[in-house]
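Undergrad: structure of the sequence below:
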Amino acid sequence: MHRQELRGALFMYAKLNPGLRYIQGMNELIAPLYWLFKNDPDPVNAQYAEADAFWCFMDLISEFRDHFCQQLDNAQTGIKATLRKLMNMLQHHDYKLWQHIEVESKVDAQFYAFRWITLLLSQEFALPDTLRIWDTILSDPHGRMDCLLRICTAMILHVRERLMQGDFAVIMKTLQRYPPVDVTVLLNKAAMMAPCNEVLGSPV
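TA: Purely as a prediction, here's the structure:
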């Protein structure tokens, strides 16, 4: 039943957005929204979970949709540009760690952060933690993308010791299968960082 409702919402999105349609991974973004509305304690509200999830998904994806469009991969708003901004953030906050990951170990951010960014970290954490992270991203005064990049930067910094001691394989395993962590620590670390546009000198 729930799969059918999610499928219906995504089908409607594809019909309304023929230039993009459905891209693999969009289901991972709408599922937490649907779960949240479906578990509303008010049954009257819960019965509209599919519609509510659809409209919230439309708003959410509007800012991140270019990451799903392969034709825009090399554009200023594409996924490759966003990954470069993440690496620039890491370089600013911890040059030695950035150098070890990117230069010495030759670990491309696309190997791990592509999923982080396109799926808004929904695959890295349990659902309650994902919802808390999303609540932070959606309410951040500096913007959703800015907040997401700061959280991703905080994630890398949080496992610094393990990464600095590791080679290519260790770094890949650590970042592709992020270890259990109290998300409060990550969110606090991200909140203490200067906004990305101040660090990078341009809007994100």
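
Undergrad: going forward, measure contacts and count neighbours with C-alpha atoms only.
TA: Will do.

Undergrad: which ones are touching Ala53?
TA: Ala9, Ile30, Leu33, Tyr34, Phe37 (Cα atoms under 8 Å, 6 or more residues apart in numbering).

Undergrad: what does Val159 give?
TA: Taking Cα under 8 Å, 6+ apart as the test, Val159 contacts no residue whatsoever.

Undergrad: now list the buried members of the contacts of Ala53.
TA: Ala9, Ile30, Leu33, Tyr34, Phe37 (16 or more other Cα atoms under 10 Å).

Undergrad: touching, the fourth one and Tyr48? I think so.
TA: It stands for Tyr34. No - using Cα atoms under 8 Å, Tyr34 is not in contact with Tyr48; the gap is 9.6 Å.

Undergrad: show me where this protein has helices.
TA: Taking DSSP state H as the criterion, the chain contains helices spanning 2-16, 26-38, 43-46, 49-64, 79-93, 95-98, 113-118, 127-139, 144-158, 160-164, 168-176, 183-192, 196-200.

Undergrad: and among these, the most buried is which?
TA: helix 144-158 (a mean of 22; mean count of other Cα atoms under 10 Å).

Undergrad: chain center to it: distance?
TA: Distance of helix 144-158 from the chain centroid (Cα atoms, centre = their mean, to the nearest Å) equals 9 Å.

Undergrad: which helices and strands sit right next to it?
TA: helix 79-93, helix 113-118, helix 127-139, helix 183-192, helix 196-200 (3 or more Cα pairs under 8 Å, 6 or more residues apart in numbering; DSSP states H and E).

Undergrad: tell me who's in contact with the residue lying farthest from the centre of the chain.
TA: Within the chain, the residue lying farthest from the chain centre (Cα atoms, centre = their mean) is Val44, at 31.2 Å. Taking Cα under 8 Å, 6+ apart, we find Val44 in contact with no residue.

Undergrad: how about this one, so we can line them up?
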Amino acid sequence: MFFSSATEELDAYYPIRPECQADVPVTRFKARVGKTLSPRRWNAAFSQDGCVDFAGVLRRIQKGGIHPTIKGVVWEFLLGCYDPNSTNDERNEIRERRREQYAAWKAVCQKMVPAIGSGKLITTPLNSEDGEPAQDSSSDASEQNCNGAIPNENESLDPREAQWKLNLPQIGLDVVRTDRTLVFYEEEANRAKLWDVLSVYAWVDKDIGYVQGMNDICSPMVILLEHEADAFWCFERAMRRLRDNFKCTTSAMGVQSQLGTLSQVIKAVDPKLHQHLEDLDGGEYLFAIRMLMVVFRREFSFVDAMYLWEVMWAMEYNPHIFAQYEESSELTSASGNRNDGKVSSKQLKQYGKFERVNMKTGTQEQQGALAVFLVAGVLEKRNKRLLKEAQGMDDVVQILGEITGNLDAKKALKEALKVHKKYLSKAKKPQ
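TA: Okay, here's the model as predicted:
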């Protein structure tokens, strides 16, 4: 049965370990008849040859999210894995090709580190920072035999391979800490699945590799999509949207541009609050790094975070995203996927609500992601407390820290759109 009651406990689809019940935020999202995208409504959106009426799907997701039983497959469309205008046969061909590509990449990684694909994971160093084999690369002999990745003394590692191997134990440590309140990750095979996906991605993405926080983005895909290769490609598409968040150099953080946009937004919609933060030496908005970097993943329950993401993706959806990704052979960010030509009112229906507004105003390149306005909305809802109580940045961090487990995703999105509208009315129009 699709909906058992208005108070259906969706956490049952992602059960929490009994001893962790008191440690997780309360889930506020509820699947609602007539609003949440149901399996029946999703199946009805397909034509006979498999094309999807995605405009109707987007409207439903924006109203009430996606039912757990179809989240994985719908996410693949939202993130640009598949073109809604493709047929069943075309998608099957793409899926098979991608699975073969993932298997090939994984085989390369497994040749370097046999632990990959073994159903186990590594949490101890394989080699030192200078590329030399670690003296104690595992906690016991059986794990060392499984790793099988220690080169001969006369063998020198390629710099890329050496860096990748340095990342593997850190990925393992992060995997062990990822969503550990969920029953799903009690099984080592499931933890190993997450480790494999992240490890292969770290090898494929030559520019970024692996950065802490990617585990939080990848985990839901691993849980929702049974086939490991499908989970990888869903994560890869999500990373196209978020790669800039994880680009760090000695002089700049990955989210710096979004923090700059956030500063501009608050300065426009609430100059008094912006000046107060400036006076507290918080004008760079560094306190918002975590919220932006992993898109509020740690401020919500697992279910609510997924609901937040899918509604955001639906609101930001651009029908050209699949073509843009397919045309690019290299991993890139999703900044160049817009249609620069004129868009008719009929075509606009294929865009998400947030993206549609930006397309109409011609300001999409200047506005940044919806996540920026989510943070701006959080600040606006707490502007009185911040102005009255915050005497230093520690106070700002404490006040914002209180949102963890106490933020309603639906209300936060509504506030974000409100701030976006206000900003558009105040910001200068492009010349």
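
Undergrad: TM-score of the superposition?
TA: TM-score for the superposed chains, counting by TM-score structural alignment, normalised by the length of the first structure: 0.81, backed by 189 aligned residues with a Cα RMSD of 2.6 Å.

Undergrad: just to revisit the earlier point, out of the contacts of Ala53 of the first structure, the closest to Met164 of the first structure would be?
TA: Ile30 (35.7 Å; Cα to Cα).

Undergrad: contacts for stretch 406-424 of the second structure?
TA: Under Cα under 8 Å, 6+ apart, the answer for stretch 406-424 of the second structure is 25, 28-29, 265, 268-269, 299-300, 304-305, 307-308, 354, 370, 373-378.

Undergrad: picking that back up, of all the helices and strands packed on helix 144-158 of the first structure, which one comes closest to Ala169 of the first structure?
TA: Of all those, helix 113-118 comes closest under Cα to Cα, at 15.6 Å.

Undergrad: in the second structure, what stretch matches that closest one?
TA: Under TM-score structural alignment, helix 113-118 of the first structure corresponds to residues 288-293 of the second structure.

Undergrad: hang on, the earlier thing: save the helices of the first structure as CSV, and put in distance to Glu104 of the first structure too.
TA: Converted to CSV, these look like this (distance: least, Cα to Cα, whole Å):
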stretch, distance to Glu104 of the first structure
helix 2-16, 42
helix 26-38, 33
helix 43-46, 51
helix 49-64, 31
helix 79-93, 14
helix 95-98, 9
helix 113-118, 18
helix 127-139, 31
helix 144-158, 16
helix 160-164, 11
helix 168-176, 9
helix 183-192, 26
helix 196-200, 23
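
Undergrad: between the helices and strands packed on helix 144-158 of the first structure, which gets nearest to Met26 of the first structure?
TA: Met26 of the first structure sits nearest to helix 113-118 of all these, at 8.8 Å, using Cα to Cα.

Undergrad: how much does the closest one stray from the second structure?
TA: Helix 113-118 of the first structure, aligned to the second structure and superposed, deviates on average by 1.1 Å (mean Cα distance after the TM-score superposition for the first structure).

Undergrad: which neighbouring elements make contact with that helix?
TA: Using 3+ Cα pairs under 8 Å, 6+ apart: helix 113-118 of the first structure touches helix 79-93, helix 144-158.

Undergrad: any idea of the angle the last one forms with helix 127-139?
TA: What that stands for is helix 144-158 of the first structure. 130 degrees (axes from the mean of the first three to the mean of the last three Cα atoms, to 10 degrees).

Undergrad: now what about helix 144-158 of the first structure, what contacts it?
TA: Residues outside helix 144-158 of the first structure that contact it (Cα under 8 Å, 6+ apart): 63, 85-86, 89-90, 94, 113, 116-117, 120, 136-138, 140, 175, 186-187, 189-191, 193, 195-197, 204.

Undergrad: residue closest to the middle of the first structure?
TA: Centroid-nearest residue in the first structure: Leu120, 2.1 Å away (criterion: Cα atoms, centre = their mean).

Undergrad: in the first structure, what range does stretch 43-57 of the second structure match?
TA: Here stretch 43-57 of the second structure fails to align to any part of the first structure, judged by TM-score structural alignment.

Undergrad: tell me the spatial nearest neighbour of Gln110 of the first structure, not counting adjacent residues.
TA: Among residues not flanking Gln110 of the first structure along the chain, Leu83 sits closest, at 6.9 Å (Cα to Cα, 6 or more residues apart in numbering).

Undergrad: what residue in the second structure is paired with the one you found?
TA: Match for Leu83 of the first structure (TM-score structural alignment): Leu259.

Undergrad: check contacts around its match.
TA: Glu284, Tyr285, Leu286, Ala288, Ile289, Val372.

Undergrad: so which of these persist in the first structure?
TA: Here is what carries over to the first structure from those, by both residues aligned by TM-score structural alignment, their matches' Cα atoms under 8 Å: Glu284, Tyr285, Ala288, Ile289.

Undergrad: neighbours of Asp279 of the second structure, how many?
TA: By the criterion of other Cα atoms under 10 Å, Asp279 of the second structure has 13 neighbours.

Undergrad: gap between it and Leu386 of the second structure?
TA: Here Asp279 of the second structure is placed at a distance of 12 Å from Leu386 of the second structure (Cα to Cα, to the nearest Å).

Undergrad: over to Ala141 of the second structure?
TA: 55 Å.
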